[in-house]
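Chemist: Structure for this input, please:
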Amino acid sequence: MPSDLVGYVVGAAGQILKTTDGGGSWTPQTSGTAAQLNAVRFTSDNTGWAVGNAGTVLKTTNGGASWTPVATGAVNDLNAIDISGSTLWAVGDRGAAVRSLDGGTNWSPVNLRLGETHADVKTVWLESPSTVFLGGGGGFIRRSTDGGTTWGFLQHSMQAQISDLFFLGSNGWVCSNKNRVVMFTTDDGGFWRIPSAATISRSWDPRLPFAGSVRGNTISINGSYASTIYAALGNTLNRSRNDGEDWLSFGNPIPGTTKVNAFIVSPKDSNVMVAAASGIDPDHIVRTEDGGLTWTTYLTLPFGEYGVPVAMDPDHPDTLLFGGDSAVLYRSTDFGKTWNAWMADTAFRSPCNIVVVPDSSNIVLVGDGVTGSGQGQYFRSTDYGQTFTLQATRPVGASEIPGMACARLRNSTCLSTDYGVTWPSDLNLNSSWGVDIARDDPNCVIVGLYSGGNTYLSLDGGTTFIFFPLSGSNYALYARDRGMMLAEQSGGIYKLRVSYCITTDNTQQLILSAPVGGEVWPAGSVQHVTWDSQNMGLVRIEYRTGPSDPWQFVANMAGYRN
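Modeler: Okay, here's the model as predicted:
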């Protein structure tokens, strides 16, 4: 609202309404667009901006009497806009962000590096032209103090989409459209709290039961629709179109197969898929181009019983790497159709995991080891996987490296913070297995156990962990974002539920503190009427001179209606 009495709201079909009496009445304005509008922001009585679907940006310089479309280059739905001085930011779905440094004349895109899941950005707050807060995804809050060149990720306990944030000085508040908890900070976002009356609980909910052989990591995501998730269990393909809630099988069974160790859906074409399969036929790499109706084998080489032998380069999604038993790495640049020996080094024993580091495709990490034999080892390449250097060897008894994960948003590979050069032992667990880092926030790390029945969650980048039970043996974890996590267990696919409970008091109360009665006020003098209230936003002020006298009107708070 530009003032206490003047305000604007926007909505469906380009609707803009204006009030000049604090919300008592509203007048429609002509926006000139049929697009849904999602946010409006005024910097003065006359100058304002509105944003909406399909990259819509509108500007007014006459208090909304007319609105002019502004070209920013944005094409995705825009959810929020904010202004500080001559700096404007607009943010939206699939990681959309555009910025103007000259009052909205020229705009440029901002790469938020949200990766293959393209988390939605729901809110933006400009504390100054250079200090920017963003929120969205599955609960990320990020801050830049250099105009978006670098970002820090603020730690908090919410695992649900951040839908709005607001600051007043160093005090700030954020809320989610998924629950009723409002978090707050008193130190400009350094530390976020939930109300003392709020509690958070976490549990795993079975969503896709399975009885058969589960191996490796077979959870994949659709490159265009982040709510569409895939899992290959046994020889069957399964798909959820609603964030892992409900699943249906599709395509035909993978021939010659009773178990799948790796499964990747092409981000470019969801009909194209690659699987590392085994069970009846010898271990092999199969590929489909018609959504799983027909399958063709393109490589036959043995691979580890429990490992994940295939990895995709996230920045060059046609490039795949395969690690087989007692073999060098193989490389495909056409998403698994042709393969060539790639390494110049001697062979690995049995790669358990391969990671191509996001934004640094030249760095490839391999966890090598054989279940129950010897000691697992970490290897690192800086030349796209052609040569490797041994970085670390696990203690006696730790025979393999069953899980590795890498965060695009920080130079962190769980839990190495220097692109896999050093590997500290942050969490000493017996039979730790699957691991992942939320793709929208590197502070959020999840670890599973092959045996022991627990999962371990960190919301501070691996410094501390909380744990909660998960049934069965863990094989893999998938964290699309802070708010959507899946576990691939011996009994099928489970989804993480995070529940928020807050006790509220809706009792309304008003206590008048001045006047208290008996005062004598000279005619024409100015006096203050003050009060304390609970759960009362608007009041009407009246007075009377005696118990039986009629009430006389004094004033309404802006927005009060009879």
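Chemist: C-alpha only now, for contacts and for neighbours.
Modeler: Noted.
Chemist: Tell me where the stretch 401-550 of the chain has strands.
Modeler: Under the criterion DSSP state E, counting those that start in this stretch, the stretch 401-550 of the chain contains strands at 406-407, 412-413, 432-437, 445-449, 454-458, 466-469, 474-481, 484-489, 492-502, 509-514, 530-534, 540-543.
Chemist: Is it possible to get JSON lines of the ones you listed that adds mean neighbour count and distance to Phe42?
Modeler: Below are the strands of the stretch 401-550 of the chain laid out as JSON lines (neighbours: other Cα atoms under 10 Å; distance: least, Cα to Cα, whole Å):
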{"stretch": "strand 406-407", "mean neighbour count": "26", "distance to Phe42": "37"}
{"stretch": "strand 412-413", "mean neighbour count": "22", "distance to Phe42": "40"}
{"stretch": "strand 432-437", "mean neighbour count": "26", "distance to Phe42": "38"}
{"stretch": "strand 445-449", "mean neighbour count": "27", "distance to Phe42": "39"}
{"stretch": "strand 454-458", "mean neighbour count": "21", "distance to Phe42": "39"}
{"stretch": "strand 466-469", "mean neighbour count": "13", "distance to Phe42": "43"}
{"stretch": "strand 474-481", "mean neighbour count": "27", "distance to Phe42": "32"}
{"stretch": "strand 484-489", "mean neighbour count": "26", "distance to Phe42": "35"}
{"stretch": "strand 492-502", "mean neighbour count": "18", "distance to Phe42": "34"}
{"stretch": "strand 509-514", "mean neighbour count": "11", "distance to Phe42": "33"}
{"stretch": "strand 530-534", "mean neighbour count": "11", "distance to Phe42": "30"}
{"stretch": "strand 540-543", "mean neighbour count": "12", "distance to Phe42": "28"}
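Chemist: let's see this one next to it:
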Amino acid sequence: MRRTFRTVAAGAVCSAALAASTAVPAQAQPQVPAQAGKHAAPHWALKATDTPDVRFRGLSAVSRNTAWVAGTKGTVLRTTDGGASWRNVSPPGAADLQFRDIEAFDAHRAVVLAIGEGEASRVYRTDDGGATWTESFRNTDAGAFYDCLTFFDRRHGLAMSDPVDGKFRILSTSDGGRSWKVLPNAGMPAALDGEAGFAASGQCLVASGPSDVWLATGGGARARVLHSADRGLTWTATDTPIPAGDPAKGVFALAFRDRVHGLAVGGDYRADQASPQAAATTADGGRTWRPAAQPPPAYRSGLAWLPHSRTAALAVGPTGTDLTTDGGRTWRTVDQGSYDTVDCTADLGCWAAGEQGRVARLEK
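Modeler: All right, here's what the predicted structure looks like:
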């Protein structure tokens, strides 16, 4: 979406815990050591990236040890040692681009999306850990502006653009991002006036399973979620209770733990504006959405289910991190640091990234 995002300075890490021990099965619970007579709790531990002038809105966690981040100034970093060190693997000649989404398959293969009007929207792929990159897509339509991408598996994926000729535009790949084609828009409902996606965290387009995908919107009279069960060929649109009616308001991030249970967060990204009712849940694949009884206290742009949990998830934004342990009905703030996006892996690896080169991993 054609948006400029403001930020709030990072706060201190909150010792109050992300209560991950209540969010995973007993056999997978992290063992929290006692410290000075108190129990230490899982918390965000910052990992130095030495990139204070870069904002990372793209994040792909592969494992507790391996993660990729992508951001401004055409920057892509990769770690394979849990964040102890980072390798700058930015594509050459990309310094003028803004990377807003990255999807990694492992430590070697990744696809990254640059946003912007016209030819600024591009997709690159690497198969050698970022040593070399291939530009696999460059937008040539002045009316298109790509926001997010997602993959169903290692071969099949989609990318979405703000509406072109009154409908959201969808790109499709069936070879892991090596080539792309624009899908026909006959099955896409008309966009609302002013409606678009938010390129805030790489989570405005998310997939679950082999064929289900959801698209988050804002900027129009209503904040909507569009769902496709056939990899982007046909879509249905549903209103959410998250406030809209302004170019700065809407759904910014989605997360689905399976094809029916999902979460949505968003609000108003302007720092001087309140964001009431900025979270919602669905238990029917996005056909209906219910407002959170106790939403996060402010705008949130990133969202992830905690590993091996049916009820716990994290939401992040410029003013903090919130935790739910009841499937999104209620949220509580557990950290004051500034992050834009969050991602978790099956081996209990959770990562967050944001402004001023901030990258953190959830640690005990």
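Chemist: TM-score for the pair, please.
Modeler: With the length set by TM-score structural alignment, normalised by the length of structure 2, the two chains reach a TM-score of 0.71; 300 aligned residues with a Cα RMSD of 3.2 Å.
Chemist: so how many other residues sit close to Ala19 of structure 2?
Modeler: Neighbours of Ala19 of structure 2 under the rule other Cα atoms under 10 Å: 16.
Chemist: shouldn't it be in contact with Ala41?
Modeler: Yes - with contact defined as Cα atoms under 8 Å, Ala19 of structure 2 reaches Ala41; the gap is 6.7 Å.
Chemist: Any chance of the strands of the stretch 401-550 of structure 1 in JSON lines with distance to Leu320 of structure 1 as columns?
Modeler: Shown next, in JSON lines, are the strands of the stretch 401-550 of structure 1 (distance: least, Cα to Cα, whole Å):
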{"stretch": "strand 406-407", "distance to Leu320 of structure 1": "16"}
{"stretch": "strand 412-413", "distance to Leu320 of structure 1": "19"}
{"stretch": "strand 432-437", "distance to Leu320 of structure 1": "20"}
{"stretch": "strand 445-449", "distance to Leu320 of structure 1": "25"}
{"stretch": "strand 454-458", "distance to Leu320 of structure 1": "29"}
{"stretch": "strand 466-469", "distance to Leu320 of structure 1": "34"}
{"stretch": "strand 474-481", "distance to Leu320 of structure 1": "19"}
{"stretch": "strand 484-489", "distance to Leu320 of structure 1": "22"}
{"stretch": "strand 492-502", "distance to Leu320 of structure 1": "25"}
{"stretch": "strand 509-514", "distance to Leu320 of structure 1": "65"}
{"stretch": "strand 530-534", "distance to Leu320 of structure 1": "61"}
{"stretch": "strand 540-543", "distance to Leu320 of structure 1": "69"}
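Chemist: So which of these is nearest Asn179 of structure 1?
Modeler: Asn179 of structure 1 sits nearest to strand 492-502 of all the strands of the stretch 401-550 of structure 1, at 6.6 Å, using Cα to Cα.
Chemist: Show me how far that closest one is from its chain's centre.
Modeler: 16 Å (Cα atoms, centre = their mean, to the nearest Å).
Chemist: next one: stretch 447-458 of structure 1
Modeler: How far stretch 447-458 of structure 1 lies from its chain's middle: 21 Å, per Cα atoms, centre = their mean.
Chemist: returning to what we had before: of the strands of the stretch 401-550 of structure 1, which approaches Ile354 of structure 1 most closely?
Modeler: So among these, strand 406-407 is nearest, using Cα to Cα, at 10.4 Å.
Chemist: Check the mean deviation of the closest one from structure 2.
Modeler: Comparison of strand 406-407 of structure 1 with structure 2 after fitting gives an average deviation of 0.9 Å (mean Cα distance after the TM-score superposition for structure 1).
Chemist: Relative to Asn235 of structure 1, which of the strands of the stretch 401-550 of structure 1 is closest?
Modeler: Of these, nearest to Asn235 of structure 1 by Cα to Cα is strand 492-502, at 13.2 Å.
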